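> Sharing a sequence plus its predicted fold:
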Amino acid sequence: MGHQAGDYVQPGARNEQDRLAALDNYDVLDTPREEAFDRVTRLVRSIFGVSMSTVTLIDGHRQWFKSQQGMPNQETERGPSLCNAAIQHPRPLVVPDTLQDLRFANNPFVTGAPFVRFYAGVQLRSPEGDAVGTLCAMHDQPRPFDNAQLAILVDLAKTVTSELELRTLATRDALTGALSRRALREEFSRAISLARRHKFELACIFFDLDHFKSINDTHGHGVGDLVLRACVEACRGELRSTDTIGRFGGEEFVALLPHTGAKAALAVAEKIRAAVARCRVEGENSPVRFTASFGVAALDGSDIDVDQMLKRADTALYAAKATGRNNCQMWHEQQPESGLLRRVLKAGLITFNGGRSTIESTIRGLSKSGAMIQVISTAGVPERFKLGVVSEELHRLCKIAHKRDNQIEVVFE
């Protein structure tokens, strides 16, 4: 049960930007695993007897798995992914044997790990109809997939989209009880407005757990969850009732401190740091201790918004990690930043070698003077290149200002 190549709909720049805007509205990229989505992918594997299942979301340069069963990575390149082909499809995409389908026979995910021989993907569509990703079933052997089975997969995909819609209403992180990222951003924006209106101080602390991946790898995700809960409880013990804590990412947290200046916020960060360092949770064989690194930023007289204030705190956090972790750093004007970056989610293309080499990317921040870019890997990206953002009709020569993990901050030349 396959489809002809003519079924594909090649998206234009406007359609692609509408799709990315719909994905951005869910504010789900790079958020932690959630049981509601893992339950669906476990059901897919169980019902259809397949070796792999994912809830896949696709931004400008990658497929990122909100949930994955049987897949080794959290994300892969977008270009060759079968889910990328599926979102360009008007109907569910079913490929009983990828080696017998000319579109996929030479695909690196077919000929190499994870060796996908069977694929069935149903688009996850926003209420406006934009395909932000897929729910897919995959197997390492070819197999048939009839209409009754496809109907079940379609129903499960509707369950995923319903969960995505519900997330926009959720205010609490289910694991730790901290504010969700969306709720934190809303509270942060409100706090900045109030602070400006009534002329009071406001500060934030951006912190994350040191070497958290190694905790999960060594002790398991169950212990990792206990560590996250303990971290939030330690933080609450040092905060006032008027302060707010939210979970920003997997092991990233933000504390919002109204009526608090930079110096006082740094003292609070130090108290939290010491409280976290005193924590321990019981592992299978021995107690597990952990630490965190902290960056502090305070509202000043400049016209900054939530994203810029978070960026400043994150810059200070990066400095804390660069100086050995388990310490607190304050953002100051000498720490580099490339202007007021507005938060965006746009597809970008990095071009170099006279146009012969290209790398797909996602633009996460943009200003008149620079951009924040996400890529699968910064390896091989030259110091200078041309950045294209089709939806903005922007083509600029860039110079790298900073690299961090899979992020590149550039200034326009």
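Noted; the coordinates are in hand. Numbering: from 1, shown residues only.

> only C-alpha atoms for contact and neighbour calcs from this point on.
Will do.

> contacting residues for Asp225?
Asp225 is in contact with Leu175, counting by Cα atoms under 8 Å, 6 or more residues apart in numbering.

> Mind listing what's buried along the helix or strand where it lies?
Assigned by DSSP states H and E, Asp225 belongs to helix 221-236. Neighbour-count burial for helix 221-236, counted by 16 or more other Cα atoms under 10 Å, picks out 223-224, 226-236.

> can you name the two of those residues that are farthest apart?
Taking every pair in the buried residues of helix 221-236 and measuring Cα to Cα, the maximum separation is 20.1 Å, between Val223 and Arg236.

> How much space separates Ala148 from Phe48?
Noted for Ala148: a distance of 11 Å to Phe48, by Cα to Cα, to the nearest Å.

> which one of these two has more residues nearby?
Applying other Cα atoms under 10 Å to Ala148 and Phe48 shows that Phe48 carries more neighbours, namely 15 against 9.

> I'd say Thr244 and Phe253 touch.
No: using Cα atoms under 8 Å, Thr244 makes no contact with Phe253, being 10.5 Å away.

> Neighbour count for the two, which is higher?
It is Phe253, of Thr244 and Phe253, that has more neighbours when counted by other Cα under 10 Å, with 25 against 19.

> so how far is the strand or helix carrying the more buried one from its chain's centroid?
Per DSSP H and E: Phe253 is located in strand 252-258. Relative to its chain's centre, strand 252-258 lies at 19 Å (Cα atoms, centre = their mean, to the nearest Å).

> got it, and stretch 257-264?
Counting by Cα atoms, centre = their mean, stretch 257-264 comes out at 29 Å from the chain centroid.

> what does that stretch contact?
Stretch 257-264 has contacts (Cα under 8 Å, 6+ apart) with 191, 195, 200-205, 242-244, 265, 296-299, 330.

> Counting only strands, which of the residues you listed make the cut?
Residues of the contacts of stretch 257-264 located in strands (DSSP state E): Leu202, Ala203, Cys204, Ile205, Thr244, Val296, Ala297, Ala298, Met330.

> A further structure is provided below for comparison with the first:
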Amino acid sequence: MKNANILQSRIDALLNVLSEDVLILSQLGTIIFSSHNESPIPWGEADELTGKNLNDIFPGDIASMLQGMIDKSLSLNQLMVKEVLFDPTVIVYLQQRGMAESCWVEVRMAPSAGDEPSVVCRIEDISRRKMAQRETSQIQRDLLTGMYNRRALMPVLAQSIAQALRYDWTCSLMLINVDSLRLINDQRGWDVGDQILKRLAESLNSLKRTADFLARVGEDGFAILLPETNAEQGILAAKRVSSMVSDLSAPHSGTDIHFTVSIGVATLSGEVDSAESMFSRAEDCLQLSKQQGGNRISGSE
């Protein structure tokens, strides 16, 4: 009996230092126990929830989802985790208790020991984490085209190089720049230049393979990482891009503005290669294509 009291005391102390909500739910979704120390969610008093069912608190779709988590946790005897939006305009129970703004929560359920089947449920407000993830995603994407940018490309390129070296594969990097885009912007207007970049981004996205990684790099170009692609295959891929671009145009004042691209391709050269050196070689090849008058393809291992 003494050991049981000590264990209960330790459990109470643990609950007191947790800022997350902790519930114990029966197999049928009834709340057996609840703890809400410093919770940002207005559940009400702890004993106010005891005895309530999930359907008494949440609308049908959320209650069904949570009940499904209970069923899976108990049947599979494992932890279940989901992210759920708590919207007070939908969850009337929380709205009536003063919740004004939506928040994202992480719901974690694990089977609980006891005579009756039950789960321990932890509910944590992760709104700040979701906001940080969204901001990180925005930092890694180009606002005009929605494509990934160079910041996102470089670690993926480094990983592709590491995998190629480990498994004796290869990979190539293609840089694609719109020829004379600044001149087009000056003569036709920035809207035309933006339309060209959007059309090119959409077409490149439809042309690339599933394993390829497309990103916008710089004001006038894109990069495509080509895993398991040697130098010869990289040049063939560049020719397909050049051929595709020959059919593209952007509308302007009732006419179609056609454009061309210059392309540089670099292929993994060995164990001393890195994402930075490979990108630099692709840039050198791209500059060679431009120096030769544009609408050219240059490659290098």
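That came through, no problem. These numbers come from a predicted model, not from an experiment.

> How alike are these chains, TM-score-wise?
Once the chains are overlaid, their TM-score stands at 0.53 when taken by TM-score structural alignment, normalised by the length of the second structure; 170 aligned residues with a Cα RMSD of 2.1 Å.

> what stretch of the second structure does the strand holding Phe253 of the first structure fall on?
The alignment of strand 252-258 of the first structure onto the second structure (TM-score structural alignment) spans residues 221-227.

> same deal with stretch 109-119 of the first structure?
By TM-score structural alignment, stretch 109-119 of the first structure lines up with nothing in the second structure.

> Likewise for stretch 217-234 of the first structure?
Aligned using TM-score structural alignment, stretch 217-234 of the first structure spans residues 186-203 in the second structure.

> Could you do stretch 37-54 of the first structure as well?
Against the second structure, stretch 37-54 of the first structure falls on no residues (TM-score structural alignment).

> and what of stretch 346-356 of the first structure?
Matched against the second structure by TM-score structural alignment, stretch 346-356 of the first structure finds no partner residues.

> Any idea how many residues pack against Lys213 of the first structure?
Residues within reach of Lys213 of the first structure, counting by other Cα under 10 Å, total 15.

> ok, back up a step: the strand holding Phe253 of the first structure vs the second structure, average distance?
Compared with the second structure after the fit, strand 252-258 of the first structure shows a mean deviation of 0.8 Å (mean Cα distance after the TM-score superposition for the first structure).

> Between helix 221-236 and that strand, find me the angle.
10 degrees (axes from the mean of the first three to the mean of the last three Cα atoms, to 10 degrees).

> Go through strand 252-258 of the first structure and flag the buried ones.
Judged by neighbour count (16+ other Cα under 10 Å), strand 252-258 of the first structure contains these buried residues: Glu252, Phe253, Val254, Ala255, Leu256, Leu257, Pro258.

> now swap in stretch 152-162 of the first structure and tell me
Leu153, Val154, Leu156, Ala157, Lys158, Thr159, Val160, Thr161.

> In the first structure, what stretch matches the longest strand anywhere in the second structure?
Longest strand of the second structure, by residue count under DSSP E: strand 103-112. Alignment note (TM-score structural alignment): strand 103-112 of the second structure is unmatched in the first structure.

> For that strand, name the packing helices and strands.
The contact analysis (3 or more Cα pairs under 8 Å, 6 or more residues apart in numbering; DSSP states H and E) places strand 103-112 of the second structure against helix 60-76, strand 80-86, strand 118-125, helix 127-139.

> Quick check: buried residues in the shortest one?
Residues of strand 80-86 of the second structure classed as buried: Met80, Val81, Val84, Leu85, Phe86 (neighbour count, 16+ other Cα under 10 Å).

> Just give me how far that strand sits from the chain centre.
In terms of Cα atoms, centre = their mean, the gap separating the centre of strand 80-86 of the second structure from the centre of its chain is 17 Å.

> Show me the contact partners of it.
Applying Cα under 8 Å, 6+ apart, the contact partners of strand 80-86 of the second structure are Met69, Lys72, Ser73, Ser102, Cys103, Trp104, Val105, Glu106, Val107, Arg108, Met109, Ala110.

> after the helix or strand hosting Lys271 of the first structure, next one along is what?
In the assignment (DSSP H and E), Lys271 of the first structure maps to helix 262-278. Next along the chain after helix 262-278 of the first structure, taking DSSP H and E as the criterion, comes strand 280-282.

> The second structure: matching residues for the helix or strand just after that following strand?
On the C-terminal side of strand 280-282 of the first structure, the closest following helix or strand by DSSP H and E is strand 287-289. Strand 287-289 of the first structure corresponds to residues 256-258 in the second structure, going by TM-score structural alignment.

> Just say helix, strand or coil for the aligned residue in the first structure for Arg166 of the second structure.
Structural alignment (TM-score structural alignment) places Arg166 of the second structure against Arg197 in the first structure. Secondary structure, DSSP: H, G, I helix; E, B strand; the rest coil: Arg197 of the first structure is helix.

> Near Lys208 of the second structure, how many residues? Count them for me, please.
Neighbour number of Lys208 of the second structure under other Cα under 10 Å is 16.

> actually Gly234 of the second structure, not the one I wrote
25.

> how far does stretch 266-279 of the first structure sit from the chain's center?
Distance, stretch centre to chain centre, for stretch 266-279 of the first structure: 27 Å (Cα atoms, centre = their mean).

> sorry, that was for stretch 184-195 of the first structure
With Cα atoms, centre = their mean as the basis, stretch 184-195 of the first structure stands 22 Å off its chain's centre.

> List the superposition-based mean deviation of that stretch with respect to the second structure.
Mean for stretch 184-195 of the first structure is 1.3 Å (mean Cα distance after the TM-score superposition for the first structure).

> and that stretch, which residues are buried?
Leu184, Arg185, Glu187, Phe188, Ala191, Ile192, Ala195.

> Need the residues you listed in a markdown table (columns: distance to Leu394 of the first structure).
Shown next, in a markdown table, are these (distance: Cα to Cα, whole Å):
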| residue | distance to Leu394 of the first structure |
| --- | --- |
| Leu184 | 31 |
| Arg185 | 28 |
| Glu187 | 33 |
| Phe188 | 31 |
| Ala191 | 34 |
| Ile192 | 31 |
| Ala195 | 35 |
